[in-house]
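**Student:** please find the sequence and the predicted model below.
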Amino acid sequence: MTARSSCRNRTAKSRIAAVGAMAVAGTLILTGCGDQTADSDASEKQDSGKATLADKLPKAIKDAGVIKVGSDIAYPPVEYRDKDGKVVGIDLDIAKALGEQLGVEFKFENGTFDTLLGGLRSKRYNIAMSAMTDTKDRQSGVDAETGKKVGEGVDFVDYFSAGVSIYTKKGDTQGIKTWSDLCGKKMVVQRGTVSHDLAKDESKKCESDGKGKITLETFDNDQQAQTRLRAGGADAGSSDFPVAAFAVKTSGGGKHFELVGEQVQAAPYGIAVPKSNPELRDAIKEALDAIIENGEYAKIIKKWGVEDGAIKSAEVNGGK
């Protein structure tokens, strides 16, 4: 903790600035402080507000100073490793901003996407944050494919909105513009994602219409699916719009893929929190509202060029 001072320069923005002002305390004393009461009170209220927000965390997490995050770190630009091996992305930046509000570190731990909710159930992670779409099935702990209950479900703190897109090899769209155009074709997707669910549902429609099912090849992560498509092993791929758009822009310098058709089923990304921990859920929600209000959230969204997916306020379990 830095020392407080009842005499602060009006341009001071933080406690650090106040310490700098104290370095020239002799000058300040000679010239007088002026009426600094309002500035001092405002600063103390701000400090008190942050302390109150941090105090809303569960005691065990507050004492540890760490929130363990389960994430599939192979989904650029949401979370991935850059050329130097550093974990970066939209989720990382948002988590860092949340951590600054809550006074803790969000520590990301890598896992395959379809194991993240199981990791929450086994308490390997405190939360899961990995471009995970907030759905009623996940909220209630129901397996989307079998319809069977597999756990107590999770609560989501929604922080972004994204639809699903289809992409093909550049210059080889084969007339694909909509999901119905995929009948009789081969598609690559990441296992356990909304794209996977959509492809399975569309394949059933294709069969019922006598058009031939969609042949699906699934992978642990989206980058593996992209590699398969690039090598000619499929006709199309699908992933969340920010991810598909990033692949189109960056893979092969923009020479490998192209987006086809419009994104569909826009839905919220949510930070998954065990239902047994509403204290953590509510603290994260308040921290998210705080970074939306102070403008930090907008800066992060703009940095990654995904402004269309920005939200205006945090919501719990907003998925359908």
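**Tutor:** Arrived safely, thanks for sending.
**Student:** CA only for contacts and neighbour counts going forward, please
**Tutor:** Noted.
**Student:** which SS class is Glu258?
**Tutor:** For Glu258, the assignment made with DSSP: H, G, I helix; E, B strand; the rest coil gives strand.
**Student:** then Gly171 would be within a strand, right?
**Tutor:** No - using three-state DSSP, the assignment for Gly171 is coil, not a strand.
**Student:** list the contacts for it?
**Tutor:** Shown in contact with Gly171 (Cα atoms under 8 Å, 6 or more residues apart in numbering): Glu258.
**Student:** from Lys249, how far out is it?
**Tutor:** With distances taken as Cα to Cα, to the nearest Å, Gly171 is found 14 Å from Lys249.
**Student:** presented hereafter is structure B, for comparison with structure A:
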Amino acid sequence: MTASTTRRTAAKSVKSRIAVVGAIAVAGSLLLTGCGDQTKSGDKGSDSAPLASKLPKSIRDKGVIRVGSDIAYAPVEFKDKSGNAIGIDPDLAKAMGKQLGVKFEFQNGTFDTLVTGLRSNRYDIAMSAMTDTKDRQNGIDPDTGKKVGEGVDFVDYFHAGVSIYTLKGKTEGIQNWSDLCGKKIVVQRNTVSDDLAKAQAKKCPAGKKLSIQSFDDDQQAQTRLRSGGADAGSSDFPVAAYAAKTSGGGKDFQIVGDQVEAAPYGIAVGKKQTQLRDAIKAAMDAIIKNGEYDKIIAKWGVKAGAVTQATINGGK
């Protein structure tokens, strides 16, 4: 997701994903379902959990890592009909849980409140298609340039870019961001798409204003576009591609133009939680090495965004 301090992020850079759209379409047919406010992902720890000792004792004792996530961003995380969190992030979390001997418990929240939830200790981590940016690392509001918190550390685990999409067959001549001048765009609030739209609005000439409609989640933005209330939408490429292939049986939307500014997705961890951060990195590296990561990424049709190792604070 992309909120101003998380990419689904609102940052000066945008996530570009080159996930295979056809593969996403196949994945889509497997994954359409819904999810409750608090859902669990991952198996209970066992004696075979090789990385359990790397976790802080308080988390080992609880056996749970609380995950803040905006669970409305298919195919990265969304809800199935039984109210369970499914998608790329929940699957990766379950695989890491086996390594660490804990459950990853997903708790639903709006994207722009996830970092605040980390600060208030509501969550242990935030895992929500969040783009790793320097602003988020340093606690800087990208709109004002002012420091609003101590920031977070990221464990980067995927790469994605930002795409524009329109109603199918109604592109209105839109192929890139400059074509949006004089048009209306829908975005998720506090995301990189939101930031890009604001930046483009400042460049539009007089008389060709770019109107931006922002929503709490991407599904609301898609609904607005689908109803004809806007000319275009923007979100991370995997999400835009998934919507284009699944919404209305593939008849609602189409992606236009190229992705822009690919950037890493990161798992956000509080600055003081270095032991937890390092344990998460070790677990991610372990599932990359043992092949579980590749299987999950392939399942959801996003192999082009795969990484070969986890990185701490690799965003720019």
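**Tutor:** That came through fine. Predicted model only: the values in this text are computed from it and were never measured.
**Student:** so which bits of the lengthiest helix in structure 2 are buried?
**Tutor:** Counting by DSSP state H, the longest helix found in structure 2 is helix 274-289. Neighbour counts over helix 274-289 of structure 2 (16 or more other Cα atoms under 10 Å) mark 276-288 as buried.
**Student:** against structure 1, where does that helix fall?
**Tutor:** The aligned range for helix 274-289 of structure 2 in structure 1 is 278-293, by TM-score structural alignment.
**Student:** any idea how far the residue nearest the centre of structure 2 is from Asp252 of structure 2?
**Tutor:** In structure 2, the C-alpha nearest the mean C-alpha coordinate belongs to Ala129, at 1.4 Å (Cα atoms, centre = their mean). From Ala129 of structure 2 across to Asp252 of structure 2, the span is 23 Å (Cα to Cα).
**Student:** just to revisit the earlier point, what residue of structure 1 takes the place of the residue nearest to the centre of structure 2?
**Tutor:** Matched by TM-score structural alignment, Ala129 of structure 2 corresponds to Ala131 in structure 1.
**Student:** contacting residues for that match?
**Tutor:** Val78, Asp91, Tyr269, Gly270.
**Student:** helix, strand, or coil at it?
**Tutor:** coil.
**Student:** from Gly212 of structure 1, how far out is it?
**Tutor:** Taking Cα to Cα, one finds Ala131 of structure 1 at 31 Å from Gly212 of structure 1.
**Student:** now swap in Asp63 of structure 1 and tell me
**Tutor:** 57 Å.
**Student:** who has more neighbours out of the two?
**Tutor:** Counted by other Cα atoms under 10 Å, Asp63 of structure 1 and Gly212 do not tie: Gly212 has more neighbours, with 16 against 10.
**Student:** Asn294 of structure 1: neighbour count?
**Tutor:** With other Cα under 10 Å as criterion, Asn294 of structure 1 counts 10.
**Student:** my bad, Leu117 of structure 1
**Tutor:** Neighbours of Leu117 of structure 1 (other Cα under 10 Å): 23.
**Student:** and for the one 4 residues further on?
**Tutor:** Here the count is done by other Cα under 10 Å, and Arg121 of structure 1 has 18 residues near it.
**Student:** quick one: contacts for the counterpart of it in structure 2?
**Tutor:** Correspondence of Arg121 of structure 1 to structure 2, assessed by TM-score structural alignment: Arg119. Residues near Arg119 of structure 2 by Cα under 8 Å, 6+ apart: Gly270.
**Student:** next one: Asp294 of structure 2
**Tutor:** Ile288, Lys303, Ala306.
**Student:** how much space between it and Asp91 of structure 2?
**Tutor:** Taken as Cα to Cα, the span from Asp294 of structure 2 to Asp91 of structure 2 is 11 Å.
**Student:** show me where the stretch 201-320 of structure 1 has its strands.
**Tutor:** All strands of the stretch 201-320 of structure 1, identified by DSSP state E, counting those that start in this stretch, fall at 215-219, 236-240, 257-274, 315-316.
**Student:** closest to Arg191 of structure 1 out of these?
**Tutor:** For Arg191 of structure 1, the closest of the strands of the stretch 201-320 of structure 1 is strand 215-219, at 5.2 Å, according to Cα to Cα.
**Student:** how far apart are the closest one and its match in structure 2?
**Tutor:** Its matched residues in structure 2 lie on average 0.4 Å from strand 215-219 of structure 1 after superposition (mean Cα distance after the TM-score superposition for structure 1).
**Student:** for that strand, name the packing helices and strands.
**Tutor:** strand 186-190, helix 194-208 (3 or more Cα pairs under 8 Å, 6 or more residues apart in numbering; DSSP states H and E).
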